[in-house]
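Asker: Build me a model:
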Amino acid sequence: MTRQGAANGGRERTGRARYRRPALTLGCVVACLVACTSGAAAAGKLFGLKAPNAAKAANPKKTATSPRRSGGGGHQPPSPAVQKATASPGPSAAPARSSSHATAPPSHQAPPLGVSRTVPDSRLPGQVGALFDGSGLSGSHHCTASVVNSPGEDLIVTAAHCLGSTSDVFVPAYHDGVAPYGVWHLQRIVVGAGWTDDSSPDDDVAFAVVAPLDGRTIQSVVGGYTLGIDEGTGGRVTVTGYPATSQDPVTCTNRISSFSSTQNEIYCTGMTGGTSGSPWVIGDSPGTVMGVIGGYEQGGDTSDVSYSVAFGRSVQSLYEEATSSGD
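Answerer: I've put the predicted structure just below:
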């Protein structure tokens, strides 16, 4: 929005018309002599001249570049980099209307429901991390996963389309090229037959057994979420994930709704390529994961609306298979 002001930065002074009258000729001559001896400023007042205006200060604008729409946070990242909105209006600036796709900068105040923001390093949940290919931190992260509580303390959950082989590695709380809890290798991947045979959207969930690191299990190091089955769509859900073109995760909270009998959906901006597998968490300390970005269109066909398989009996069975001694 632009603000319009007077062209000269103030009120325009309208000069009054001056009429010549013979009876006033002598008075005019005297007035002119007085004006000449009192300087240019008085002359300016006599003839209605206006002083030059000061240059008007520019009105700065705040802009936010919104992420390009991608294939719903799928395995392949979008080509352009995701740009974050980092500027904020000054105290006298008019508030700018943000893009519906924009990701807000970190803030101590919670953003509106459905608006994603970058997670500050100090608030990164240790249970959530990025999935890299076998080259580890020297490669690129393509999906997101999270630790779930299990008897062996060694299990992560993500979308089935995120895991192709055990060569992938999991980096919890990854940020800015740093692996604060180390790089963890996968030992075993568990997916349903519906995904293996037909890549069914209703089976786009996977568990992976994580190998110990320095003699410790992943859950003992970073903790884990409770696995939630048949949680419904009643409460608020927080989604945290790693856009493939960013070195920091984003998070968003909103209410979810039922998309179909087997799929749920959530409106959250900025969930671009790389956020597939991001946990849908309800509750606190640390909470319950009741979904992951995936399912329909491998998570959605826009960056603003994401989907998840509704965790039910089939996911429970998959979890039981993953926690059995099958390796």
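
Asker: From now on I want contacts and neighbour counts done on CA atoms only, so please keep to that.
Answerer: Fine.

Asker: Which helix or strand contains the residue lying closest to V183 once chain neighbours are set aside?
Answerer: Excluding the flanking residues, the one nearest V183 by CA to CA, 6 or more residues apart in numbering is V171, at 5.0 Å. For V171, the element it lies in under DSSP states H and E is strand 169-172.

Asker: before we move on, the earlier item: just to check, the residue nearest to V183 is in contact with A179?
Answerer: Yes: under the criterion of CA atoms under 8 Å, V171 makes contact with A179 at 6.1 Å.

Asker: hey, where'd the strands end up in the stretch 101-250 of the chain?
Answerer: Ranges of strands in the stretch 101-250 of the chain, per DSSP state E, counting those that start in this stretch, are 117-118, 128-132, 141-148, 155-158, 169-172, 184-191, 206-210, 226-227, 236-241, 250-258.

Asker: Against which helices or strands is the longest one packed?
Answerer: Looking back up the chat, that one is strand 250-258. Taking 3 or more CA pairs under 8 Å, 6 or more residues apart in numbering; DSSP states H and E as contact, the helices and strands that strand 250-258 lies on are strand 117-118, strand 236-241, strand 263-267.

Asker: again, only using 10 Å
Answerer: Contacts defined by 3 or more CA pairs under 10 Å, 6 or more residues apart in numbering; DSSP states H and E place strand 250-258 against strand 117-118, strand 236-241, strand 263-267, strand 279-282, strand 305-309.

Asker: remind me, longest helix of this protein?
Answerer: Identified as the longest helix of the chain according to DSSP state H is helix 25-37.

Asker: Buried residues in that helix, which are they?
Answerer: When burial is assessed from 16 or more other CA atoms under 10 Å, helix 25-37 yields the following buried residues: A35.

Asker: Against which helices or strands is that helix packed?
Answerer: helix 40-46.

Asker: Now show me the structure for the sequence below, then we'll compare the two:
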Amino acid sequence: MNRAGKRLSTLLSALALSLVAVPAVQAATPGTYWTPERMRAAVPLDVRTADASALRVTVPAGEPASVAPTALPNGGSAWTGGGSVVSTTGRVFFTYQGRNASCSGGAVTSGNKSTVITAGHCVKLDGAYHTNVAFVPAYDNGNAPYGTWNARRTLATPQWDATEDINYDIGAIVVGQLNGQSLTDVVGAQGIAFNQSRAADMYAFGYPAAAPYDGTRLVYCSGRTFNAFLSNGIGMTCNMTGGASGGPWFRSFSEATGAGTVNSVNSYKINIIPTWMFGPYFGADAQNLYDQAQAA
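Answerer: Below you'll find the model as predicted:
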């Protein structure tokens, strides 16, 4: 991992440790832990760095250095279009270092009909996997219209698992059945793709819960992606905040149907450029993680 990647990983850890204090929690019986009150009180988890000296442009081989962000028709507003994105996207809740916290995630088509793609730091951070992990599709201010789906397994790319390398900040959650049904039979599923071009028109979704957002609504951004800073990923103009981490980025997204192809997730932001969001490139390692998750 390069110097910038190590610095960002360190800053990520520092941020997580500085999250607003929440009383330590006790283990609970699966299926009953995430009450509406606990979900509303969960602290948003996300990545930021204010260290301008860490800024380094990483242009992967064969990619043009001139790719730049473009103006957006929407930089972060509540999604009102309906469609399948509403039921397939949700909040991810978990306990991290004795605190209840939240991210975002999305249900994708899979062999086990139970796979949710999210960010790596939404399943593991500072050397330990989170506990009490659950996915709440179509979250609505403490309400779970499609139920609360408890994780039976959480996974991350080998690079995130070993060193929490920001270049591979990708995680997967395999949920158990609920009332005898599998997740995507209930909420539907989005497609997923790997090894695609980096510059594309994309839509990003998530449940940002840090100001000026409050985690109660599904929010989206749209625009053309560009080569990332500090990592080998991609960026997009987007002002979503903490809690949006892990939310899906879609290629070929249809506003009419709310369907698209997941090709990255919300991962990190740079404090001095709060209008940009960055996500990992979905290459071979992301595909291997997905294959492992859908077979679990």
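
Asker: quick revisit: most tightly packed of the helices and strands packed on strand 250-258 of structure 1?
Answerer: Comparing those on average neighbours per residue, with mean count of other CA atoms under 10 Å, the densest one is strand 305-309 at a mean of 28.

Asker: can you give me the helices for structure 2?
Answerer: With DSSP H as the criterion, structure 2 has helices at 3-17, 36-41, 84-88, 158-163, 183-187, 284-294.

Asker: Indicate which one of the ones you listed is closest to C238 of structure 2.
Answerer: helix 84-88 (18.0 Å; CA to CA).

Asker: what residues does the closest one touch?
Answerer: 79-80, 105-108, 116, 136-139, 145-146, 183-184, 186-190, 205, 218, 248, 250, 253-260 (CA atoms under 10 Å, 6 or more residues apart in numbering).

Asker: chain center to that helix, what's the gap?
Answerer: Offset of helix 84-88 of structure 2 from its chain centre (CA atoms, centre = their mean, to the nearest Å): 15 Å.

Asker: Read off where the strand holding V171 of structure 1 ends up in structure 2.
Answerer: Using TM-score structural alignment, strand 169-172 of structure 1 lines up with residues 134-137 of structure 2.

Asker: average gap between the matching stretch and structure 1?
Answerer: In the superposition with structure 1, the average deviation recorded for stretch 134-137 of structure 2 is 0.7 Å (mean CA distance after the TM-score superposition for structure 1).

Asker: for stretch 284-292 of structure 2, same thing?
Answerer: Mean deviation for stretch 284-292 of structure 2: 0.9 Å (mean CA distance after the TM-score superposition for structure 1).

Asker: got the buried residues for that stretch?
Answerer: Within stretch 284-292 of structure 2, the residues that count as buried by 16+ other CA under 10 Å are D285, A286, Q287, L289, Y290.

Asker: how about the second one, what does it touch?
Answerer: Okay, so that is A286 of structure 2. 117, 156-158, 168-172, 193-195, 263-264, 280, 292.

Asker: let's see 7 Å
Answerer: Shown in contact with A286 of structure 2 (CA atoms under 7 Å, 6 or more residues apart in numbering): T157, I170.

Asker: Would you mind measuring from the residue nearest the centre of structure 2 to N179 of structure 2?
Answerer: Central residue of structure 2 (CA atoms, centre = their mean): G246, 0.2 Å from the mean position. Note on G246 of structure 2: its distance to N179 of structure 2, by CA to CA, to the nearest Å, is 26 Å.

Asker: re earlier: more neighbours: which of V171 and A179 of structure 1?
Answerer: Neighbour comparison, V171 of structure 1 and A179: the larger count goes to V171, with 27 against 17 (by other CA atoms under 10 Å).

Asker: on that earlier part again, want to try JSON lines for the strands of the stretch 101-250 of structure 1, with distance to K45 of structure 1 as columns?
Answerer: Converted to JSON lines, these look like this (distance: least, CA to CA, whole Å):
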{"stretch": "strand 117-118", "distance to K45 of structure 1": "58"}
{"stretch": "strand 128-132", "distance to K45 of structure 1": "73"}
{"stretch": "strand 141-148", "distance to K45 of structure 1": "72"}
{"stretch": "strand 155-158", "distance to K45 of structure 1": "79"}
{"stretch": "strand 169-172", "distance to K45 of structure 1": "75"}
{"stretch": "strand 184-191", "distance to K45 of structure 1": "82"}
{"stretch": "strand 206-210", "distance to K45 of structure 1": "84"}
{"stretch": "strand 226-227", "distance to K45 of structure 1": "82"}
{"stretch": "strand 236-241", "distance to K45 of structure 1": "68"}
{"stretch": "strand 250-258", "distance to K45 of structure 1": "63"}
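
Asker: Figure out which of those is closest to P77 of structure 1.
Answerer: Nearest of the strands of the stretch 101-250 of structure 1 (CA to CA): strand 141-148, 6.9 Å.

Asker: for the closest one, packing partners?
Answerer: Strand 141-148 of structure 1 sits against strand 128-132, strand 155-158, with contacts defined as 3 or more CA pairs under 7 Å, 6 or more residues apart in numbering; DSSP states H and E.

Asker: swap the cut-off to 8 Å and go again
Answerer: strand 128-132, strand 155-158, helix 218-222.

Asker: Can you say which of those is packed in most?
Answerer: Of those, strand 128-132 is the most buried (mean count of other CA under 10 Å), at a mean of 29.

Asker: what stretch of structure 2 does that one fall on?
Answerer: Aligned by TM-score structural alignment, strand 128-132 of structure 1 corresponds to residues 89-93 of structure 2.

Asker: Give me the mean distance between that stretch and structure 1.
Answerer: The superposed stretch 89-93 of structure 2 is, by mean CA distance after the TM-score superposition for structure 1, a mean 0.8 Å from where its aligned residues fall in structure 1.
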